[in-house]
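Student: Here is a sequence with its predicted model. Questions after.
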Amino acid sequence: MEGLKPSEIHWVVNHYIGVSGGYLGDFSYASHREFYSNYCDLDVDVDAFAENTTRKKFAAILSASKPSAQAAILIGVARRFPPGSEMQRSTAAYQKLVGLAKRCRQVAAVEGGEPRITSDLVQRALAEATTLLNTHGPASAIDRLHTALHGYLRTACRAASLDLSGAPSDPRIVYYFKVLRQQHPGFEAPIAQQAAMKNILNSAATLLEQLDPIRNRATLAHANEELLSHDEALLVINLVRSLMQYFDAKLQLE
């Protein structure tokens, strides 16, 4: 997830809230303990963090939190320490703080767990995609997520010994996607709203056909001058992760 960088946490602690004589802003132990429920709507066990100062505890909690919780904490900081309450809390600094919170909210909604059907290539590509998402943003992660999905679907076909004799010389993602749907026993059982679900999966195949041009022309996989924007890149990541999770659930190999 694309949460706060260590340098950004340092800025929030030392340059926005401010530290004087080892104290974090005007926090006492009690007011810091109450801060998360009163200002952030979060249930945080402050005592679970072993750091021995409020400054260190706050930084550790912010660092350990998921991006959505980081956003809530930053908004809580903005409420607790509004612009103008101290010299360093200027309007520009406040806007930067709110901007960081907004960015933390705009993260991949679908978790990138490890699939049950996997290979060394899939595991490595997924790990690198997560690292790139966390450190460089969603547009940088698409190339590796594309590789992970391609490798996953190919591995799933081979693991089930499906007929790939009609494969083109360079099978793409959508080819393996269609083979699995047509041949794998996990798709044989009737389901509710079967016609509607068939249409949804047909539409998903159409979407997957666009992954190759997106990867090749709008990511850092090649020397592209125009990259996919943040929101569109997150949409692609969420779609790919959702489909991978769906297939992993359907392909019940014994």
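Tutor: Noted; the coordinates are in hand. Numbers count the residues shown, from 1 in each chain.
Student: from here on, contacts and neighbour counts on C-alpha atoms
Tutor: Noted.
Student: got the residue ranges for the helices in the stretch 1-150 of the chain?
Tutor: Counting by DSSP state H, counting those that start in this stretch, the stretch 1-150 of the chain has helices at residues 6-11, 29-39, 54-64, 67-80, 91-105, 120-136, 138-159.
Student: To Ala189, which of those lies closest?
Tutor: helix 138-159 (18.2 Å; CA to CA).
Student: Could you identify the helix or strand that succeeds that closest one?
Tutor: Proceeding N to C from helix 138-159, the next assigned helix or strand is helix 173-183, under DSSP states H and E.
Student: Report all helices and strands that the helix or strand that that next one is followed by contacts.
Tutor: Next in sequence after helix 173-183, counting helices and strands by DSSP H and E, comes helix 194-208. Other helices and strands packing on helix 194-208, by 3 or more CA pairs under 8 Å, 6 or more residues apart in numbering; DSSP states H and E, are helix 173-183.
Student: and the closest residue to Ala141 other than its chain neighbours, how many residues sit next to it?
Tutor: Spatial nearest neighbour of Ala141, excluding adjacent residues (CA to CA, 6 or more residues apart in numbering): Ala129 at 4.6 Å. Burial of Ala129 is recorded as 25 neighbouring residues (other CA atoms under 10 Å).
Student: any idea how far Ile237 is from Ala129?
Tutor: 10 Å (CA to CA, to the nearest Å).
Student: Now do the shared contacts for the two.
Tutor: 142, 145 (CA atoms under 8 Å, 6 or more residues apart in numbering).
Student: buried ones in stretch 220-231?
Tutor: 220, 227-228 (16 or more other CA atoms under 10 Å).
Student: Quick one: residues contacting the nearest residue to Leu180 once chain neighbours are set aside.
Tutor: Once flanking residues are discounted, Leu180 sits nearest to Cys157: 6.4 Å by CA to CA, 6+ apart. Neighbouring residues of Cys157 by CA under 8 Å, 6+ apart: 176, 179-180.
Student: Check Val110 too.
Tutor: 238, 241-242.
Student: out of the residues you listed, who's nearest Ala78?
Tutor: So of these, ranked by how close each gets to Ala78 (CA to CA), first place is Asn238, at 29.6 Å.
Student: Please compare the first structure with the one that follows:
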Amino acid sequence: MNHELLEDSAWRGPLMLAMQRAILAEFNSTDWHELGYLTGFHDYIRGHARLLRSLGFGDDDYGSCVFQVLEHFASNDIRALVAVIDHLKVRPNLEREQPAKLIELGYQAGHVPAVLPTVSASEVVRRALADADHLLLTSGAPSAIDRLHTAMHGYLKSACQDGAIAVPESATLTQAYKALRAQHPALQSLGEHDSEIGRILGSFASVLDALNTLRNHGSVAHPNENIVERAEGELVVNAVRTIFHYLSQKIRS
């Protein structure tokens, strides 16, 4: 981690703005208390004249209060700012909005942005995606495979249900995807390059079939001796995230 960049107020400006936006959209009072204990600034957060009060009452000055806290972190302990960057409710937004800044800081390049569940996503899907992001940050990509499998499986079955596409309750990941691909109206017309895009979507079925196998025999979902290697695990995570992003954009489910 290149702390010198974070200490440069001009360089960190766009990153601070992205962090503030993520916090405004995602944080609740519990998140603030947890962050306070994690960074050693709990007394500051709890004693802030307006932060938690503005959050609780939805006051207009809450956004300014968030900036005050971030600047306090930057001025007093840059490690606290790093903790904000790494927070599960902040990092996915930064990967999407400021990927170049993260790379400059020393975060690994090449990750497909994290998946942000839509409003209609089930609690199972939301929790599995959050768990996968946490495991990716703390334990590495191989540990995230099981939770991504659960999230994708739940998402596909939910999308079929929302689209009135009949699939058995016991439908596998691959079966649910094939049914969605074959029957959902949004996936029938793929633009002027329908044939080539169709080939890519067909290859997604192979990716998900391989995900099934890797989840059962190459992940920590079961007591497997031969866990997929880190680079290959990141390949799996990126592939599944790509499928998620495409489907959620096309079918808005």
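Tutor: Received it, and whenever you're ready, just let me know what you need. Note that the coordinates shown come from a computational prediction; the quantities given were computed from them, not determined experimentally.
Student: and the residue nearest to Ala141 of the first structure, what pairs with it in the second structure?
Tutor: Structural alignment (TM-score structural alignment) places Ala129 of the first structure against Ala132 in the second structure.
Student: That match contacts Leu148, doesn't it?
Tutor: Yes. Counting by CA atoms under 8 Å, Ala132 of the second structure does reach Leu148; the two are 5.9 Å apart.
Student: Now tabulate the helices of the stretch 1-150 of the first structure in JSON lines and tack on distance to Asp212 of the first structure.
Tutor: Shown next, in JSON lines, are these (distance: least, CA to CA, whole Å):
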{"stretch": "helix 6-11", "distance to Asp212 of the first structure": "34"}
{"stretch": "helix 29-39", "distance to Asp212 of the first structure": "44"}
{"stretch": "helix 54-64", "distance to Asp212 of the first structure": "35"}
{"stretch": "helix 67-80", "distance to Asp212 of the first structure": "29"}
{"stretch": "helix 91-105", "distance to Asp212 of the first structure": "27"}
{"stretch": "helix 120-136", "distance to Asp212 of the first structure": "16"}
{"stretch": "helix 138-159", "distance to Asp212 of the first structure": "8"}
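Student: of all the contacts of Cys157 of the first structure, which comes closest to Met197 of the first structure?
Tutor: Among the contacts of Cys157 of the first structure, and counting by CA to CA, the member closest to Met197 of the first structure is Leu180, at 15.3 Å.
Student: which residues does that closest one contact?
Tutor: 153, 156-157, 162.
Student: By neighbours, which of these wins?
Tutor: Most surrounded of these: other CA under 10 Å gives Leu153, at 26 neighbours.
Student: Please pull up the equivalent of that residue in the second structure.
Tutor: Using TM-score structural alignment, the equivalent of Leu153 of the first structure in the second structure is Leu156.
Student: wouldn't its match be in contact with Tyr177 here?
Tutor: Yes. Using CA under 8 Å, Leu156 of the second structure makes contact with Tyr177 at a distance of 6.2 Å.
Student: What is the end-to-end distance of stretch 152-171 of the second structure?
Tutor: End residues of stretch 152-171 of the second structure are separated by 13 Å (CA to CA).
Student: buried set for that stretch?
Tutor: If you call a residue buried by 16+ other CA under 10 Å, then stretch 152-171 of the second structure has these buried ones: 152-160, 163, 165.
Student: Nearest to Ala80 of the second structure among those?
Tutor: Met152 (33.2 Å).
Student: quick one: that closest one and Val124 touch, right?
Tutor: No. Assessed by CA under 8 Å, Met152 of the second structure is found out of contact with Val124, at 10.3 Å.
Student: Could you tell me which residues touch both of these two?
Tutor: Joint contacts of Met152 of the second structure and Val124 (CA under 8 Å, 6+ apart) do not exist.
Student: doesn't Ile103 make contact with Asn2 of the second structure?
Tutor: No. Using CA under 8 Å, Asn2 of the second structure is not in contact with Ile103, being 10.0 Å away.
Student: Which of these two has more residues huddled nearby?
Tutor: Using other CA under 10 Å, the more surrounded residue of Asn2 of the second structure and Ile103 is Ile103, with 14 against 11.
Student: ok, that one to Asp86 of the second structure distance?
Tutor: For Ile103 of the second structure, the distance to Asp86 of the second structure - CA to CA - is 13 Å.
Student: How about Thr150 of the second structure?
Tutor: Taken as CA to CA, the span from Thr150 of the second structure to Asp86 of the second structure is 23 Å.
Student: Same check on Leu208 of the second structure?
Tutor: Following CA to CA, the distance that separates Leu208 of the second structure from Asp86 of the second structure is 29 Å.
Student: who has more neighbours, those two?
Tutor: Neighbours per residue, other CA under 10 Å: of Leu208 of the second structure and Asp86, the larger number sits with Leu208, 23 against 16.
Student: Might you report the residue contacts of that one?
Tutor: 173-174, 240.
Student: Give me the neighbour count for the counterpart of Arg241 of the second structure in the first structure.
Tutor: Under the alignment (TM-score structural alignment), Arg241 of the second structure pairs with Arg241 in the first structure. Residues near Arg241 of the first structure, counting by other CA under 10 Å, number 20.
Student: before we move on, what about Gln193 of the first structure?
Tutor: 8.
Student: okay, now Ala192 of the first structure: neighbour count?
Tutor: Neighbours of Ala192 of the first structure (other CA under 10 Å): 7.
Student: Could you double-check that Gln123 of the first structure lies in contact with Glu114?
Tutor: Yes. Under the contact definition of CA under 8 Å, Gln123 of the first structure touches Glu114, with a separation of 7.3 Å.
Student: Hmm, Leu156 and Val125 of the second structure touching each other?
Tutor: No. In this structure, Val125 of the second structure is not within contact of Leu156 by CA under 8 Å, at 9.9 Å.
Student: What's the separation between the corresponding residue of the second structure for Ala64 of the first structure and Ser189 of the second structure?
Tutor: Using TM-score structural alignment, the equivalent of Ala64 of the first structure in the second structure is Val84. To Ser189 of the second structure, Val84 of the second structure is 42 Å away according to CA to CA.
Student: of those two, who's got more company?
Tutor: Neighbours were counted for Val84 of the second structure and for Ser189 using other CA under 10 Å; Val84 has more, 21 against 12.
Student: Next one: that one from Leu70 of the second structure, what distance?
Tutor: 9 Å.
Student: quick one on the thing from earlier: just the closest of the buried residues of stretch 220-231 of the first structure to Asn38 of the first structure, please.
Tutor: For these, the nearest to Asn38 of the first structure is Leu228 (38.4 Å; CA to CA).
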